[in-house]
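Visitor: Got a predicted structure here, sequence first:
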Amino acid sequence: MLIRPAEADDLTAITAIYNHEVDQGVATFDTEHRPVSAWATHLADGEPLLVAADDAGVHGYASAFPYRPKLGYRFTREASIYVTPTGQGQGVGRRLYVDLLAELERRGMHLVLAAVALPNPASLALHTACGFEEVGTMREVGHKHDRWIDVTWLQKKLS
């Protein structure tokens, strides 16, 4: 499996992976599908968007975006990793994170944040294995699928 920068031809697969989570999961609190054009905008903005792909297709993606639109936060990015159900538990997320973190460091970023909806022991373990530390949990901050959901925030300082 190759980890590489996303290309326009990957955007349909990225959209499908994300929209599956919109429908089935709580890794995103979006409740409406995101169109391909949103990913095209992300690609055009120049923020990192990586895919894990092989001959069978795209099995996951990693993205980063500015934490908040204020100049004082310009060296902080929020990261997201999404992996297809068949790719989960196969090391895809970790490989994506390794390359994403290296790219963010290359770009001069100082801190990377990640939000994990609970319960999600696999995602917490992935983040810990990639050097993130938990910094706090917001209780019942999200609501989806007729339930309240806690979110734990993690951070990793880049060198």
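Guide: Now that the structure is in, tell me what you want to look at. Numbers count the residues shown, from 1 in each chain.

Visitor: C-alpha only now, for contacts and for neighbours.
Guide: Will do.

Visitor: List the buried residues of the host helix or strand of Met138.
Guide: Element membership for Met138, per DSSP states H and E: strand 133-144. Applying a neighbour-count criterion of 16 or more other C-alpha atoms under 10 Å, one finds Glu133, Glu134, Thr137 buried in strand 133-144.

Visitor: got those residues as CSV, with distance to Gly57 columns?
Guide: Output for these, formatted as CSV (distance: C-alpha to C-alpha, whole Å):
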residue, distance to Gly57
Glu133, 32
Glu134, 33
Thr137, 35
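
Visitor: out of those, who's nearest Arg34?
Guide: When the buried residues of strand 133-144 are compared for distance to Arg34 (C-alpha to C-alpha), Thr137 comes out closest, at 26.5 Å.

Visitor: which residues sit in contact with the closest one?
Guide: Counting by C-alpha atoms under 8 Å, 6 or more residues apart in numbering, Thr137 touches Asp150, Val151, Thr152, Trp153.

Visitor: Presented hereafter is structure B, for comparison with structure A:
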Amino acid sequence: MSRIRVRKAAECDLPALLDIYNYVVRTSAATFDLEEQTLEQRRKWFAKFYDQYPLLVADEDGTVVGYACLSKFRDRPAYRQTAESSVYVHRDHQGKGIGKRLMTELIGLAQTLGYHTIVAGITSGNEASVNLHVQLGFQPIGVFREVGFKFGRYHDVTFYQLFLR
């Protein structure tokens, strides 16, 4: 784990981020995208991140092995002190504490940026993500039943929330 460095994402990281994300699109209901993203789509996605909405990568000896980000929770101004988090770890690097390291850094940044709370929507069956978020102090706050249809069935999404101090 000592070779892992968490840093701000750079545009040159996009091919690795695309690979990580597209694997999840193909194999998991952790995202409700149904088609793989293109590099151009990821460039547009990348442009949404800036100081108030950080995008972090876990870098192992120059190779991106995971990423986490804060994004806008809702568009209305009263939501500006709430952010939504996402975290993805490369399939060959899961179970090594990388997600926890990324999320810990992200939570620290959220506190520094003055956020009041972070929410995360986790698809049913994604126990690794549930366990990670609960370990970090997130609590379940509600379930949206059957809101996503992927792989021939409906999926629930449970929202988890962490209040920042």
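Guide: Happy to help now that I have it. Keep in mind it's a predicted model, so treat the numbers as computed, not measured.

Visitor: Any idea what the TM-score comes out to?
Guide: The TM-score (TM-score structural alignment, normalised by the length of structure 1) is 0.94; 159 aligned residues with a C-alpha RMSD of 1.4 Å.

Visitor: What range does the following helix or strand past the strand holding Met138 of structure 1 cover in structure 2?
Guide: Note on strand 133-144 of structure 1: by DSSP H and E, the next helix or strand toward the C-terminus is strand 147-157. Mapping strand 147-157 of structure 1 onto structure 2 (TM-score structural alignment) gives residues 153-163.

Visitor: now the aligned residue in structure 2 for Val116 of structure 1: how far from Ile107 of structure 2?
Guide: Here Val116 of structure 1 is matched to Ile122 in structure 2, going by TM-score structural alignment. Ile122 of structure 2 is 17 Å from Ile107 of structure 2, where distance means C-alpha to C-alpha, to the nearest Å.

Visitor: between the buried residues of strand 133-144 of structure 1, which is nearest Leu50 of structure 1?
Guide: In terms of C-alpha to C-alpha, no member of those lies closer to Leu50 of structure 1 than Glu133, at 22.8 Å.

Visitor: ok, average deviation of the strand holding Met138 of structure 1 from structure 2?
Guide: Its matched residues in structure 2 lie on average 0.9 Å from strand 133-144 of structure 1 after superposition (mean C-alpha distance after the TM-score superposition for structure 1).

Visitor: tell me, what residue is most central in structure 2?
Guide: In structure 2, the residue lying closest to the centroid (C-alpha atoms, centre = their mean) is Ser86, at 1.4 Å.

Visitor: Could you check how far the residue mapped onto that one from structure 1 is from Lys156 of structure 1?
Guide: By TM-score structural alignment, Ser86 of structure 2 lines up with Ser80 in structure 1. Here Ser80 of structure 1 is placed at a distance of 13 Å from Lys156 of structure 1 (C-alpha to C-alpha).

Visitor: Ok, Arg107 of structure 1 next?
Guide: 15 Å.

Visitor: same thing with Ala122 of structure 1?
Guide: 18 Å.

Visitor: where do the helices sit along structure 2?
Guide: Assigned by DSSP state H, structure 2 shows helices spanning 14-27, 39-46, 98-112, 127-135.
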